[in-house]
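> Here is a sequence together with a model predicted from it:
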Amino acid sequence: MTTPQAAPARAAYREVFAVGEFRVLFAGYTLFLGGETVKMLALSVTVYAGTGSSLLAALAYVAGFLPYALGGTLLLAYADRWPPRAVMAGYDLVRAAVAAVLAAGLLPPAATLVLVLVAGVPGAVAAAARSALLPDLLDGDRYVLGRAVFSMAAGGTQVLGFAAGGLLIAALGPYGALWITVASCLLSAALLRLRLAGRPGRGAATGHAVRQTWRVNRALLRRPAVRSLLLAQWLPPALVVGAEGVLVPYAARIGMPDSAGLLFAAVALGMLAGDLTIGRLVTPERRERLAGPLALLLGAPLLGFVLSPGPVTAALLLAVSGFGVAYQLGLARRFLEAVPEAHRGQAFGLALTGTMTSQGLFAAGGGALGEVTAPGLAVGAAGAASLLAVLGLWRVLAPLAAWEGTASCAQAGGR
């Protein structure tokens, strides 16, 4: 293990947005998030209304997450082989076609889930291409702030998306609202194709894509620094998403089913506030030192759900939990330094695959737990599990000085 470099000089958000291609990438990502948010909420509400099943509602909510397990296992080599612009724009067109089929309203719940799961498999490649392109556009602390902007987009777009999604579903019905996703996909594809510069693939093909994907994934996971940082990115937030998988049933249980959109939006608003505050007001070195304490915020507030709070209190607890997601800003630079540049696309794809897969599995698990216990207890259990994961990973999430000391000792010992 090698000692990481010192944190770079502090940058400003205006420096990030001064890069024209970043603005294009950001706009495409925002359109992607908005369309997916409306789609996820519409499917979850539709499936729960039709079946009354917490498990199926959770599966509908995470139907776009689980395919990353297949995409990350079989296809990630294409994130480095293929031009990133073609990968991202092409996947937007696939998403538009799928959303149009769903909006037609002809499929039963089971077929709907299968279609979304299958169509989401190449999403791992598109997300990896997008993440790997970001360091090409931004360097130093601008890259970390660029990551923060993307995370803020995830929070802000979901706040607006869930709020607008609730209104759209009320006005147009869930199937009518899905046409918004179709439009957003087509607009994103056009924007990326026309405004983003074409770039060749990052790496050369070395054999069959599936075998190359397996080989590079294994090589990355054998690196202690990469493996530990991946686990630190995956586990704490994935366990919290287990709570999000039962928010629709929770809202119904407390007698206010229409508040589900408020609860989802609270998580996203907390994420937005956390990334804006930590990215704007905290120095690069201090961000890395705060990774552990911020990670504790993910699970701690969710313990309050065992008391079955009303929608306002529940939304506040979820917002604080969402704020804790900013801990990942303290890991961004270290992870970028730890991965080989030739396989950067696959490394980011592996990180995203693990994130999406683990979140999907834990959300499904939360839905399954919601079948046998009260939704509030399921949310509290998810929070407790996240706290335990943070404590188990504290050595990775520890203040930078302690981490560097550990790395230096390991290096002195010949490891």
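That came through fine.
> can we go C-alpha only for contacts and neighbour counts from here?
OK.
> so who does Leu262 touch?
Residues near Leu262 by Cα atoms under 8 Å, 6 or more residues apart in numbering: 162-163, 311, 315.
> Pro301 and Gly383: what is the separation?
7 Å (Cα to Cα, to the nearest Å).
> which secondary structure element contains Ala205?
Of the helices and strands defined by DSSP states H and E, none includes Ala205.
> Run a quick neighbour tally on it.
14 (other Cα atoms under 10 Å).
> mind checking how far it is from Ala132?
Separation of Ala205 from Ala132 (Cα to Cα) stands at 17 Å.
> Could you do Gly146 as well?
For Gly146, the distance to Ala132 - Cα to Cα - is 12 Å.
> go on, Leu400?
25 Å.
> Check which helices and strands the helix or strand containing Ala128 is in contact with.
In this assignment (DSSP H and E), Ala128 forms part of helix 123-137. On a contact count with 3 or more Cα pairs under 8 Å, 6 or more residues apart in numbering; DSSP states H and E, helix 123-137 meets helix 20-51, helix 68-74, helix 78-81, helix 84-103, helix 140-195, helix 344-372.
> Adding mean neighbour count, write these out as a markdown table.
Below are the helices and strands packed on helix 123-137 laid out as a markdown table (neighbours: other Cα atoms under 10 Å):
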| stretch | mean neighbour count |
| --- | --- |
| helix 20-51 | 21 |
| helix 68-74 | 23 |
| helix 78-81 | 26 |
| helix 84-103 | 21 |
| helix 140-195 | 21 |
| helix 344-372 | 25 |
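> here comes the other one, which I'd like you to weigh against the first:
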Amino acid sequence: MGRSIGGVKGATFGEVFAVKEFRVLFGSFALLVGGDVIKMLALSVLVYARTGSPGLSAAAYMAGWLPYIVGGLFLLSLADRVRPRALMVAGELVRAVTCLLLAFAGLPVWAMLALVLVTGLLSPVFLAARMAMLPEVLPGDAFVLGRSMLNMASASAQVVGLAAGGAFLAVTGPSGGLAATAALSLVAAVVLRTGLPNRPARGATGAGAVRETLRVNRRLVADRRVRGLLLAQWLPCVFLAGAEAMVVPYLGGQGAAGVVLAAAAGGMAAGQFVVGRFAAPPLRERLSLPLAVLLGVPWLGFALWPGIVWASVLAAVAAAGLSYQLGLQRRFVEAVPEEVRGQAFGLQSSGLMTGQAAGAALVGALGEVIAPGYAIAAAGGAGIVVALALAKALRPSPVPSTEGRS
């Protein structure tokens, strides 16, 4: 039974996992995240082995994220115009074929990067279809806990994916790592195809996909409530990503940086669990503002140049603040018309990816001018200022509603 506090019924993790469709979405999402981490790590190593260029190797690692910008701007309407199960299965099959071509087709480096960029254009569409299905299978507060579980799965799968990717690369080389990602994608495709019902598309077909995407994006951004919630989910994370991007130059070695970044992933998972499990829905929404501020505060400590232990503690506490987003999820679902829900979730994810890339670039540029510790502290300070500036959007409406938009 869910807990009822202040007249608002809160779900439990047990109730969430009792839903078969959520279990399918959760398991396939963990496979997706872990597989993508292995894929980009293996591609980066493969490009470096071919070229000996650190710059091209880094470009290969980031290539999987760059298409989110273009796909998010021009293709997201497909998430509402195609049946969601078909989209998700197609996404897994595209990933599998891409990895096999990268591993065994003997492509030149420019062709490998082009393949990743082109096939990645639909990645935000595939992800949007998955996220938009979540409130359909988990009504009410269960949806918020479902998002919490997916966030925890993402953090855990990234850590496991990096470890597994390193193991595969050590034993089989980068081609083996890419083949392993293809295998994970095929397993996920089977799980999705057999475990999900064939739900109809939410939106009607009509104008071209690009035109419709641009039209709906303008409509969503023009809505003051939706725009505020989007900015509240995007902007604080810009400076978190910027601070994390400076951890490697701050510590002067990727091994030590890996410890700090793993601690951040652990802090993120812990924050999602604690806020999702123990905070009742009204409290969860009231915590959004202070937790968003918390996202920036610990990074200020890097101005004192802490060692690896304290750096790990500060990073973990800061990343725990990401749980502020849980308090925005109900309001976001209610603010968005159901027929464009897929595109709205895609816009949310694409903006988040774009903002994180921009944050890493901005703080990285700052790190060229001042010492890395001070750049991290500056990112934390900027994050605090942004969270306070977004206070109106981060605070819940005076009378929380438990009714979802029909």
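Perfect, I can see it now. Computed from a predicted model, the values in this text were never measured in an experiment.
> still on that earlier bit, any chance of JSON lines for the helices and strands packed on helix 123-137 of the first structure, columns distance to Val216 of the first structure?
Shown next, in JSON lines, are these (distance: least, Cα to Cα, whole Å):
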{"stretch": "helix 20-51", "distance to Val216 of the first structure": "26"}
{"stretch": "helix 68-74", "distance to Val216 of the first structure": "10"}
{"stretch": "helix 78-81", "distance to Val216 of the first structure": "11"}
{"stretch": "helix 84-103", "distance to Val216 of the first structure": "19"}
{"stretch": "helix 140-195", "distance to Val216 of the first structure": "24"}
{"stretch": "helix 344-372", "distance to Val216 of the first structure": "8"}
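> Quick one: closest of those to Leu117 of the first structure.
Judged by Cα to Cα, the one of these that comes nearest to Leu117 of the first structure is helix 68-74, at 9.1 Å.
> The closest one: how far from the chain's middle?
Mean-position distance between helix 68-74 of the first structure and its chain equals 15 Å (Cα atoms, centre = their mean, to the nearest Å).
> Check stretch 22-42 of the second structure too.
Offset of stretch 22-42 of the second structure from its chain centre (Cα atoms, centre = their mean): 12 Å.
> Check the mean deviation of that stretch from the first structure.
For stretch 22-42 of the second structure, the mean deviation from the first structure after alignment is 1.4 Å (mean Cα distance after the TM-score superposition for the first structure).
> likewise stretch 226-235 of the second structure?
Once fitted to the first structure, stretch 226-235 of the second structure is off its aligned match by 0.3 Å on average (mean Cα distance after the TM-score superposition for the first structure).
> What separation do you get for the residue mapped onto Ile180 of the first structure from the second structure and Ser28 of the second structure?
The alignment partner of Ile180 of the first structure in the second structure, by TM-score structural alignment, is Ala180. Separation of Ala180 of the second structure from Ser28 of the second structure (Cα to Cα): 15 Å.
> ok, now Arg211 of the second structure?
To Ser28 of the second structure, Arg211 of the second structure is 31 Å away according to Cα to Cα.
> Could you do Ala375 of the second structure as well?
Using Cα to Cα, Ala375 of the second structure is found at 37 Å from Ser28 of the second structure.
> Can you check what angle separates the helix or strand encompassing Ala111 of the second structure from helix 84-104?
Assessed by DSSP H and E, Ala111 of the second structure sits inside helix 109-119. In terms of direction (axes from the mean of the first three to the mean of the last three Cα atoms, to 10 degrees), helix 109-119 of the second structure departs from helix 84-104 by 180 degrees.
> relative to helix 67-74, how tilted is helix 109-119 of the second structure?
Here helix 109-119 of the second structure runs at an angle of 40 degrees relative to helix 67-74 (the same axes, to 10 degrees).
> who are the neighbours of helix 109-119 of the second structure, in terms of helices and strands?
Under the contact definition 3+ Cα pairs under 8 Å, 6+ apart, helix 109-119 of the second structure sits against helix 84-104.
> how close does the helix it packs on sit to the first structure?
Mean for helix 84-104 of the second structure is 1.8 Å (mean Cα distance after the TM-score superposition for the first structure).
> related to what we said a few turns ago, what's in contact with the helix holding Ala111 of the second structure?
Residues from elsewhere that reach helix 109-119 of the second structure (Cα under 8 Å, 6+ apart): 47, 50, 60, 63-64, 66-67, 94-95, 98, 102.
> The spatially most central residue of the second structure and Ser154 of the second structure, how far apart?
For the second structure, the residue nearest the mean C-alpha position is Ser349 (6.5 Å; Cα atoms, centre = their mean). Noted for Ser349 of the second structure: a distance of 13 Å to Ser154 of the second structure, by Cα to Cα.
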